[in-house]
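*Asks:* this is the structure alone, sequence omitted:
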């Protein structure tokens, strides 16, 4: 799960970030609405946690622009405003949920998980030929045999399984598996792909290198 947090209070942002990471979530943090739109273009985000009282364009305007573009990304609003009118306004603009400060972190986590569950069809297992990925247990199997993968190898393979028969660039892989602001090199992606290839060699699938473009996971014919 990849969360974009838009919060200009650094103390609140740091606290939320720490707890969401402890839940195994990837999280990007920006402090204003314009940077939020930049982050949404650079990373594959599952949900946005959005403060209303932002400098420049406020959270209401961010939601309005997002929905006017046809973007259905789940949005959870955070605000110190607790009036019914503000809540209704945010929801009418297209926000999916609303949480008033101060709030309990467990409630925030529960609401995030609930919104993502509602927005994404639940897929427990990804399968291609003899390769199976169990997204609940984070286990990979080749012809029924468990394959040991590192955390990043799993993330790369899971992303490629979601993009079967599509060409994905190294940068797309990086953007999909890492929070914005963290970094791995393009060469590191090559290493992960090489390791994955050797581990799934007997599954009847292959990761094909498309020179100058990236990689494509496909069934071996």
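*Replies:* Arrived safely. Keep in mind it's a predicted model, so treat the numbers as computed, not measured. Residues are numbered from 1 along each chain as shown.
*Asks:* only C-alpha atoms from now on, for both contacts and neighbour counts.
*Replies:* Noted.
*Asks:* hey, where'd the helices end up in the protein?
*Replies:* All helices of the chain, identified by DSSP state H, fall at 10-22, 33-42, 59-68, 84-93, 105-119, 151-162, 170-177, 186-199.
*Asks:* for residue 217, find the nearest of those helices.
*Replies:* helix 151-162 (6.2 Å; CA to CA).
*Asks:* now residue 191: how far from residue 152?
*Replies:* 11 Å (CA to CA, to the nearest Å).
*Asks:* check residue 112 too.
*Replies:* 23 Å.
*Asks:* next one: residue 11
*Replies:* Residue 11 is 29 Å from residue 152, by CA to CA.
*Asks:* with neighbour numbers in mind, choose between these two.
*Replies:* residue 152 (13 against 10; other CA atoms under 10 Å).
*Asks:* any idea how far residue 193 is from that one?
*Replies:* For residue 152, the distance to residue 193 - CA to CA - is 10 Å.
*Asks:* take the one below as the second:
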């Protein structure tokens, strides 16, 4: 069963949406203002966030920006009465994944929620695993507060792994992310993985880059490993 959070200050609309979503087997939590919505997002996991733009206490754009800045990759569907392209651009700049202008058909809302719930957002600006943090805005990488430098290829490789973390990424997926259809010689990925491991793991006590036999590679915290 999908789980979503609705942040909407129009109580009548919120009640209608919650009832309809539950008929579609989508569980819906509710917050009436931006501050409460942000708090719920930090306390629970949701498949999708339905976020109104005009909210009391903290507007939807600010909620969206703060979630992305913290590394939250929950897909966000912004609900708004504003239909100007400039308003939509502001929403996408803040980190929303999709936009639905009020009034909208309930069926369309459900279709978009189900589509968004199948993936994590590509709009997140901070990727992390344990004490490793990659800031996509400032293009900085740190572990235990220490700055780490990577080549452009190493950066793309790590970003691909972090976006999937803790899931496994196959060799083919990594090669596609790095070189598309123009594959280099067979040892190139091995060399880049060695250099990445040397940069993010060797100076530290616990490894984050793992080779998963016959499956691929994963960035993850080992069981029992301290996350900070």
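*Replies:* Right, received. Where do you want to start? Here the structure is a predicted model, which means the values were calculated and not measured.
*Asks:* structure 1: which residue goes with residue 173 of structure 2?
*Replies:* Under the alignment defined by TM-score structural alignment, residue 173 of structure 2 is left unpaired in structure 1.
*Asks:* tell me which element residue 173 of structure 2 is part of?
*Replies:* Using DSSP states H and E, residue 173 of structure 2 sits in helix 171-179.
*Asks:* go through that helix and flag the buried ones.
*Replies:* 174, 175, 178 (16 or more other CA atoms under 10 Å).
*Asks:* ok, of those, which one's closest to residue 87 of structure 2?
*Replies:* residue 178 (33.9 Å).
*Asks:* dump the residue contacts of the closest one.
*Replies:* Residues near residue 178 of structure 2 by CA atoms under 8 Å, 6 or more residues apart in numbering: 153, 156, 157.
*Asks:* among those residues, which one has the most neighbours?
*Replies:* residue 157 (20 neighbours).
*Asks:* in contact with that one, which residues?
*Replies:* Neighbour list for residue 157 of structure 2: 174, 177, 178 [criterion: CA under 8 Å, 6+ apart].
*Asks:* what range does the helix or strand containing residue 218 of structure 2 cover in structure 1?
*Replies:* Per DSSP H and E, residue 218 of structure 2 falls inside strand 216-219. Here strand 216-219 of structure 2 fails to align to any part of structure 1, judged by TM-score structural alignment.
*Asks:* pick out the residue closest to the middle of structure 2.
*Replies:* residue 73 (1.8 Å; CA atoms, centre = their mean).
*Asks:* now it: how far from residue 13 of structure 2?
*Replies:* Residue 73 of structure 2 is 26 Å from residue 13 of structure 2, where distance means CA to CA.
*Asks:* for residue 102 of structure 2, same thing?
*Replies:* 11 Å.
*Asks:* can you check residue 155 of structure 2 too?
*Replies:* On the measure of CA to CA, residue 155 of structure 2 and residue 13 of structure 2 end up 44 Å apart.
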